[in-house]
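# got a structure for you, letters missing:
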């Protein structure tokens, strides 16, 4: 399931997952809008030791297998930014450890592998949608700037032509002294 949060400037958001020994958790995230599209991310174990830390990253995938029971914490931080808010999309996937003592049917094992692959495709698709939105916004912004620059150049051109006509007309005008 995908989540989307808005990190205001100089803010931090943390989330928790309770895991048991050998449970696996994967967090995928991407910054969809704001500033330089970068955030700080870290994952820590129940004792507070950092398992992974990504600084100024725009996207990432972090997986961990629980070595101890407890609450694992993952945080997104925009504390390095003083002005820009960031929009972060993330997914958390978990796999509860079931010991394979040979009684799991091969078809069940294949279904689990397919479910993992399907989840990876879904994550990639969500990432592509966010990147497409960012690129579309950039293209629309560029288009707007080009339009206003062209209008400005047209006004300057008309003003320059008007000034030149006035100047040439006054240059050829005969001055009469009585």
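Structure's in. What do you need? Every value quoted in this text rests on a predicted model; they were computed, and no experiment measured them.
# drop to CA atoms for contacts and neighbour counts, all remaining ones
Fine.
# For the strand or helix carrying residue 88, name the packing helices and strands.
Taking DSSP states H and E as the definition, one finds residue 88 inside strand 86-95. Packing partners of strand 86-95 (3 or more C-alpha pairs under 8 Å, 6 or more residues apart in numbering; DSSP states H and E): strand 2-7, strand 24-33.
# Let me see the contact set for the residue positioned nearest the centre of the chain.
Central residue of the chain (C-alpha atoms, centre = their mean): residue 31, 1.5 Å from the mean position. Counting by C-alpha atoms under 8 Å, 6 or more residues apart in numbering, residue 31 makes contact with 37-39, 58-59, 86-89.
# Structure two is appended below for comparative analysis:
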């Protein structure tokens, strides 16, 4: 690993923060959170829903094709995990329902989602492979650097795709402009010739 990669890893470690999301959800309401995640990435989520008499909270995790990745009825506290098969937009939805009708109080929902290096349990990996603390840290740094490289590669691919789209659009606009100019010149020439024949027919000009 060269100095540039080490610097990028250290900067990323300084910038990475993990914050749980907390929000309140009224009875018979639904709230969804969306996030874009790359291909072959481990995603984990820890959730906790506050107690409320006469209410049930349901949790559902889906992708953009409406495939259900995780579903839990009467969700209170738990954890879900899945690995992405392709780059996609994923949605985590909570909805609350009154069981016996009437009015209920808002419920506080806490959600802590992690993906990639953050979601991996290096403690279990150390136990399984009998790694030393330094080896575990090196493995984590290696995975983090690979994640950064993959992100850069994806950004470069997107940049190339956008550049190709811009060049294609530019070419189409240029050809359309030339075609429009030719049409205007042809129309103007036809109009001049037509008016000239018309005026000659009416003997207004010689």
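Yep, that arrived. This one's a predicted model, so the numbers in the text were calculated from it and none came from an experiment.
# Quick TM-score on the pair, please.
Superposed pair, TM-score by TM-score structural alignment, normalised by the length of the first structure: 0.52. Supporting alignment: 106 aligned residues with a C-alpha RMSD of 2.7 Å.
# sorry, back to before: quick check: the aligned residue for the residue nearest to the centre of the first structure in the second structure?
Residue pairing (TM-score structural alignment): residue 31 of the first structure is matched to residue 49 of the second structure.
# Same check on residue 141 of the first structure?
So, by TM-score structural alignment, residue 141 of the first structure is left unmatched.
# from the middle of its chain, how far away would the helix or strand harbouring residue 141 of the first structure be?
Following DSSP H and E, one finds residue 141 of the first structure within helix 106-172. Averaging C-alpha positions (C-alpha atoms, centre = their mean, to the nearest Å) puts helix 106-172 of the first structure 16 Å from its chain's average.
# circling back: mind putting the helices and strands packed on strand 86-95 of the first structure into CSV with distance to residue 140 of the first structure?
As requested, those are exported to CSV (distance: least, C-alpha to C-alpha, whole Å):
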stretch, distance to residue 140 of the first structure
strand 2-7, 22
strand 24-33, 14
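# what ranges do the helices span in the second structure?
3-15, 122-129, 133-201 (DSSP state H).
# so which of those gets nearest residue 40 of the second structure?
helix 133-201 (10.9 Å; C-alpha to C-alpha).
# Out of the helices of the second structure, flag the one nearest residue 65 of the second structure.
Here helix 133-201 is closest among those (C-alpha to C-alpha), at 21.8 Å.
# ok so, going back, from residue 60 of the second structure, how far out is the match of residue 31 of the first structure?
For residue 49 of the second structure, the distance to residue 60 of the second structure equals 14 Å [C-alpha to C-alpha, to the nearest Å].
# need the helices of the second structure in JSON lines with mean neighbour count, can you?
Formatted as JSON lines, the helices of the second structure follow (neighbours: other C-alpha atoms under 10 Å):
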{"stretch": "helix 3-15", "mean neighbour count": "12"}
{"stretch": "helix 122-129", "mean neighbour count": "12"}
{"stretch": "helix 133-201", "mean neighbour count": "13"}
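# Including distance to residue 97 of the second structure, could those helices go into TSV?
Output for those, formatted as TSV (distance: least, C-alpha to C-alpha, whole Å):
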stretch	distance to residue 97 of the second structure
helix 3-15	39
helix 122-129	38
helix 133-201	40
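# Out of the ones you listed, flag the one nearest residue 93 of the second structure.
Comparing the helices of the second structure by C-alpha to C-alpha, helix 133-201 comes nearest, at 26.6 Å.
# Remind me what that closest one packs against, helices and strands.
Looks like helix 133-201 of the second structure contacts helix 3-15, helix 122-129 (3+ C-alpha pairs under 8 Å, 6+ apart).
# Make TSV from these and add distance to residue 171 of the second structure to it.
Converted to TSV, those look like this (distance: least, C-alpha to C-alpha, whole Å):
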stretch	distance to residue 171 of the second structure
helix 3-15	38
helix 122-129	51
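# So which of these is nearest residue 89 of the second structure?
That would be, of these and by C-alpha to C-alpha, helix 3-15, which comes in at 23.6 Å.
# The closest one corresponds to what range in the first structure?
Using TM-score structural alignment, helix 3-15 of the second structure finds no match anywhere in the first structure.
# hmm, who's touching that helix?
Counting by C-alpha under 8 Å, 6+ apart, 141, 144-145 sit against helix 3-15 of the second structure.
# Apply 7 Å and report the result again.
Contact partners of helix 3-15 of the second structure, identified using C-alpha atoms under 7 Å, 6 or more residues apart in numbering, comprise residue 145.
# what does stretch 45-64 of the first structure give?
Counting by C-alpha under 7 Å, 6+ apart, 24-31, 37-44, 70-73 sit against stretch 45-64 of the first structure.
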